[in-house]
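In: Sequence and predicted structure are below.
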Amino acid sequence: MTVRIDQLPKKRYVLPGNAACAGCGMMIGWKILGMALGEEAVLSIPASCAAVVQGLAPKSGVAMPILNVPFASAASVATGIAHAFSQLGVRGQSVVWAGDGGTADIGFAALSAAAERNSNILYIMYDNEAYMNTGIQRSSETPKGAWTTTTPAGKRESKKDVALILMAHDVPYVATASIAYPQDFYRKIKRASEIKGFKFIHLFAPCPPGWLFDPSLTVEVARKAVETGFFILWEYDHGELKLNPPSSALVDKKRRRPLTEYLKLQGRFANLTEEQIAELEREVDRRWEFLLRFMEAKRRVDGAAGI
């Protein structure tokens, strides 16, 4: 059940005066994480924007326990914290709060290992689709055609789908979320916190300076990504995969907004040709087709097994 915005906890864990850029999507997500878990969460944060904007103790802009750890180690550190909680009988949530570079690239080996072990952690990848903290370099999460400082003519490769890769690890819970839909993200965090074992949430978090749009448009950009079908909201809970609103209403392609409505808001896509836009549209269609085919195949298997 989705909670109303006015029902969300009022206590702040991400405080005014932090060093984040104006309109930072990551900080919007961090606020929701604080609302959902509060004092229960201990965060392991690898090198990233999140490691920098929190500030230095005792003047930190984030009122949550944080361990800033080396780039590739976050999932391993979080696993150790989870084991310590268990041994000491301490109530708590061991959470990784990491960017796409520290997750899909540099931290992927430790991430996959934690998933394979079914470590009792919640790993949240806030995805701003590049190495923003070090100068907007491309990551494997940067979408095809996007400008970065290391892909000035546009990235040639497709975006890696980390959530699907982790779903293939047969872990208890995997989901996608967007900062444009805070209640959905809040609900998924709360659901993940109820589950023992490995949990992963892919959070779509636009970056104004990296994506080249006005900071006032952060939520609009994130919303357009979902409305056009570019980013799909879904949830895999103990073997059951389902689409979440509003994506669940966009199975019919005709109900999706034109992809250009999303692309035109961002300077990083300003030089795309019509052919490149058409290729991105085909890529979006392929992502939808894969998810829908997987869901249908799962229904057939369950039906044959009498589940």
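Out: That came through, no problem. Residues are numbered from 1 along each chain as shown.

In: contacts, neighbours, all on C-alpha from now
Out: Will do.

In: do you know how far A115 is from P9?
Out: To P9, A115 is 30 Å away according to CA to CA, to the nearest Å.

In: Structure two is appended below for comparative analysis:
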Amino acid sequence: MIKLNSRTIQNEELFYGHKACGGCGESLAIRLAMKILGERTFAALPAGCMSAVSFVYPNMAFTNNAIITPFASTGAVASGMAAGLEALGIKDTHTVGFAGDGGTADIGLQALSGAIDRNDQIIYFCNDNEAYMNTGIQKSGLTPYGTKTTTSPAGKNLPGSVTMKKNMFEIVAAHDIAYAATASVGYLEDFMRKVQKAKDTKGTSYIHILAPCPTGWGYPTEITVSLAKAAVDTGLWYLAEYENGEFTLNRNPKEFVPVEDYLMKQSRFKHLKENDIEVIKAHRDKKWNMMRRKWNTK
């Protein structure tokens, strides 16, 4: 298999001309995924940033077949598309869902669970920017502790969000899915490798991508990729895979970069006090202790 990188990936653009904010991590992830999946891809996108910026007639950003689904139905619509293609005898295609964190971990969880349970031949991408960005930056089930959003305000008595991110990757893996992975737009070769792996998998695949949002996170547009890399290097995001009933950590740093370097570059975390940061570190360390004990490492 050819190693996918900037030199070997195809030049043809299948997702371009969108109206997303400068520095949008989601649009970068979709652009690269489409280059790997190819033009014979059928995509389902729920209400969210990517459907809002990609389906602006007459400047459609997708050159392949794509449809906007009801907010809760990405998994169900993608499953129906795959079934329809099979019934029509149309071969050599891929069916994908591109949904955000709210459309995946909250309102879309039931439809995704059903698709995995049926082992439908789809690839589901969760573009996780850690809040409902399209509708005004509201908290989702994947918003981290301490995040200031319009529905989790920070003040004298509250640090912002008081809950941790759902363990969405492990929730998906608990279905004994054919293939699941986490990724980050800060480690693009790792992401591209996982898209290719999902493309080659028989059955349902799921890729959960950390995709920074300069508007909702509050940072300069030019640091999206470096910030996504820092999330991994601080241990606040991890790169892993699940297949054949086993978890594998793809990156296992001996030491973490200080979390303050990552958090303080974002206005959504500027209010955090020292004790709030200690809560975040403690949660990170507990998670990594579990992963290092129970998961395979590379």
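Out: Received the coordinates, thanks. What you are looking at is a predicted structure, and each value in this text was computed from that prediction instead of being measured.

In: How close are the two chains, by TM-score?
Out: A TM-score of 0.94 describes the superposed chains when it is computed by TM-score structural alignment, normalised by the length of structure 2; 290 aligned residues with a CA RMSD of 1.5 Å.

In: hang on, the earlier thing: which of A115 and P9 of structure 1 has more neighbours?
Out: Shown here are A115 of structure 1 and P9; by other CA atoms under 10 Å, A115 has more neighbours (25 against 13).

In: To what extent does the helix or strand containing that one diverge from structure 2 after superposition?
Out: Per DSSP states H and E: A115 of structure 1 is located in helix 108-117. In the superposition with structure 2, the average deviation recorded for helix 108-117 of structure 1 is 1.2 Å (mean CA distance after the TM-score superposition for structure 1).

In: helices or strands up against that helix?
Out: Helix 108-117 of structure 1 is packed against helix 74-88, with contacts defined by 3 or more CA pairs under 8 Å, 6 or more residues apart in numbering; DSSP states H and E.

In: And the helix it packs on against structure 2, how far off on average?
Out: Once fitted to structure 2, helix 74-88 of structure 1 is off its aligned match by 1.3 Å on average (mean CA distance after the TM-score superposition for structure 1).

In: Please spell out which residues along that helix are buried.
Out: Burial within helix 74-88 of structure 1, assessed by neighbour count using 16 or more other CA atoms under 10 Å, is assigned to A74, A75, S76, V77, A78, T79, G80, I81, A82, H83.

In: Can you name every helix or strand that the helix or strand where D190 of structure 2 lies contacts?
Out: Using DSSP H and E, D190 of structure 2 sits within helix 188-199. When contacts are defined as 3+ CA pairs under 8 Å, 6+ apart, helix 188-199 of structure 2 sits against helix 25-37, strand 179-184, strand 205-210.

In: Next, the angle helix 25-37 makes with that helix.
Out: If you take axes from the mean of the first three to the mean of the last three CA atoms, to 10 degrees, helix 188-199 of structure 2 sits at 50 degrees to helix 25-37.

In: matching residues in structure 1 for helix 188-199 of structure 2?
Out: Aligned by TM-score structural alignment, helix 188-199 of structure 2 falls on residues 182-193 of structure 1.

In: check contacts around the aligned partner of P220 of structure 2 in structure 1.
Out: Residue correspondence to structure 1 (TM-score structural alignment): P220 of structure 2 is matched to D214. With contact taken as CA atoms under 8 Å, 6 or more residues apart in numbering, D214 of structure 1 is in contact with P208.
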